[in-house]
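Participant: got a structure for you, letters missing:
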């Protein structure tokens, strides 16, 4: 499968081109995708954008420390969605905040492929990673890789 971040096609195994307004690719299906039935639930309240008590959390632990990406469903008190706009550093329990820069899929059983940006210092997309988001019946699941370093974290709302 090929996807595009800006002007040129690159494979999903290549490093994505970081942009705070990337292209999003959509894949539609009429049957329930397996990731809507088999995912890891994350309820960690410290990843919510309202959490500012500590900035020492990292997403370099299970389930993100796997060698392959893992489908994650966020649920309260974590929040239910990856943040979809830049989250300033030192929120959601970390220094380098991750937010989804692509478009969310709206039809049920649609998967979007785009990027998550990591906000560091004054750069809202200093680094990025390719991710997928699937719209299930009444929730989203995210195919998330391990972030590039400690103090990088996916932020939710």
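Facilitator: Cool, got the structure. What you see is a predicted model; the values in this text were computed from it and never measured.
Participant: make it CA atoms for all contacts and neighbour counts henceforth
Facilitator: Noted.
Participant: And the strands in the chain?
Facilitator: Assigned by DSSP state E, the strands in the chain fall at 2-4, 9-11, 25-28, 40-42, 70-74, 96-100, 110-120, 123-135, 140-144, 152-154.
Participant: Make a markdown table from these and add distance to residue 88 and mean neighbour count to it.
Facilitator: Putting the strands of the chain into a markdown table (distance: least, Cα to Cα, whole Å; neighbours: other Cα atoms under 10 Å) gives the following:
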| stretch | distance to residue 88 | mean neighbour count |
| --- | --- | --- |
| strand 2-4 | 26 | 16 |
| strand 9-11 | 29 | 13 |
| strand 25-28 | 26 | 15 |
| strand 40-42 | 22 | 15 |
| strand 70-74 | 20 | 22 |
| strand 96-100 | 7 | 29 |
| strand 110-120 | 7 | 26 |
| strand 123-135 | 8 | 22 |
| strand 140-144 | 20 | 23 |
| strand 152-154 | 12 | 26 |
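Participant: Residue 82: which of those strands is closest?
Facilitator: Taking Cα to Cα as the criterion, residue 82 comes closest to strand 96-100 out of those, the separation being 6.2 Å.
Participant: mind checking how far residue 80 is from residue 150?
Facilitator: Plainly put, residue 80 is 23 Å away from residue 150 if you go by Cα to Cα, to the nearest Å.
Participant: and here's the other structure:
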């Protein structure tokens, strides 16, 4: 409605309704110098006189305001059908633009997916079936990153309990790993590595005391997912075959160019999943 009021006021001003009115001629008014009489005979003279008096200008603006409202009321009353039609056309235009914008966004999304598919088939040697299998795997696009530098298998540091990282949301003495958010799908990324360690890292590696690794076979085909068992190394510092009495169940999915893992909170603290290249 505000748009129509602005349009109507605009028309009002363009057609000359905004000028000083003849009613101002020979009008008596009072200013700071006492009673005054305007003895002008034209709109031009009236306007010039108005410049000399603040009260006269205020009176003129009030008259303009009244005439504006009268003009708008008449327009809405006499041209209701035309105005309603204009409103309807504007609403339709608005809706049309919104629909067109959504359609364009949908087209762009489809184009992007087509390009990704062609790249996977052409550059990575996937089959069409493998690509479609990966697309059906929600975890390939909704994982959380594990990319802390000290999570990498080669990181070694003997530390106190308070200075030790733990992949558990329940801990009484160690620090919860910065990227750990509880059970869920995770992807190991640089600088932590590209996948879960596949051999015992040894104690005091990966920013923790007891390190998590798995020797389960990884799925070969894109889109495939398998169960894995994760062990936590309680061995000597050098990683020689040690005690793996603590373990966890998990999953791993082949997403083509990377793997994602379903990992749970570690069974105790001072335990952490290790990344490897």
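Facilitator: Thanks, I have the structure now. Everything numeric in this text was worked out from a predicted model, so none of it was measured.
Participant: if we can go back for a sec, can the strands of the first structure go into CSV with extra columns for distance to residue 63 of the first structure?
Facilitator: Supplementary listing: those in CSV, determined by distance: least, Cα to Cα, whole Å:
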stretch, distance to residue 63 of the first structure
strand 2-4, 25
strand 9-11, 24
strand 25-28, 25
strand 40-42, 8
strand 70-74, 7
strand 96-100, 16
strand 110-120, 17
strand 123-135, 15
strand 140-144, 9
strand 152-154, 12
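Participant: between the ones you listed, which one is nearest to residue 52 of the first structure?
Facilitator: Nearest of the strands of the first structure to residue 52 of the first structure, taken as Cα to Cα: strand 96-100 at 11.9 Å.
Participant: chain center to that closest one, what's the gap?
Facilitator: The chain centre lies 8 Å from the centre of strand 96-100 of the first structure; the measure is Cα atoms, centre = their mean, to the nearest Å.
Participant: same deal with stretch 96-113 of the first structure?
Facilitator: Per Cα atoms, centre = their mean, the displacement of stretch 96-113 of the first structure from the mean C-alpha position of its chain is 8 Å.
Participant: Pull up the aligned stretch in the second structure for it.
Facilitator: On the basis of TM-score structural alignment, stretch 96-113 of the first structure is assigned to residues 210-227 in the second structure.
Participant: if I read this right, residue 140 of the second structure contacts residue 186, doesn't it?
Facilitator: No - contact between residue 140 of the second structure and residue 186 fails when scored by Cα atoms under 8 Å: they sit 9.5 Å apart.
Participant: Need the residues touching each of these two.
Facilitator: Taking Cα atoms under 8 Å, 6 or more residues apart in numbering as the contact rule, residue 140 of the second structure and residue 186 both touch residue 260.
Participant: Residue 74 of the first structure -> the second structure?
Facilitator: Taking TM-score structural alignment for the superposition, residue 74 of the first structure sits opposite residue 188 in the second structure.
Participant: same deal with residue 47 of the first structure?
Facilitator: Mapped onto the second structure by TM-score structural alignment, residue 47 of the first structure lines up with residue 151.
Participant: Identify the residues contacting that match.
Facilitator: 192, 205-207, 273-275.
Participant: Please repeat the previous calculation with a cut-off of 7 Å.
Facilitator: For residue 151 of the second structure, the contacting residues are 192, 206-207, 274-275, by Cα atoms under 7 Å, 6 or more residues apart in numbering.
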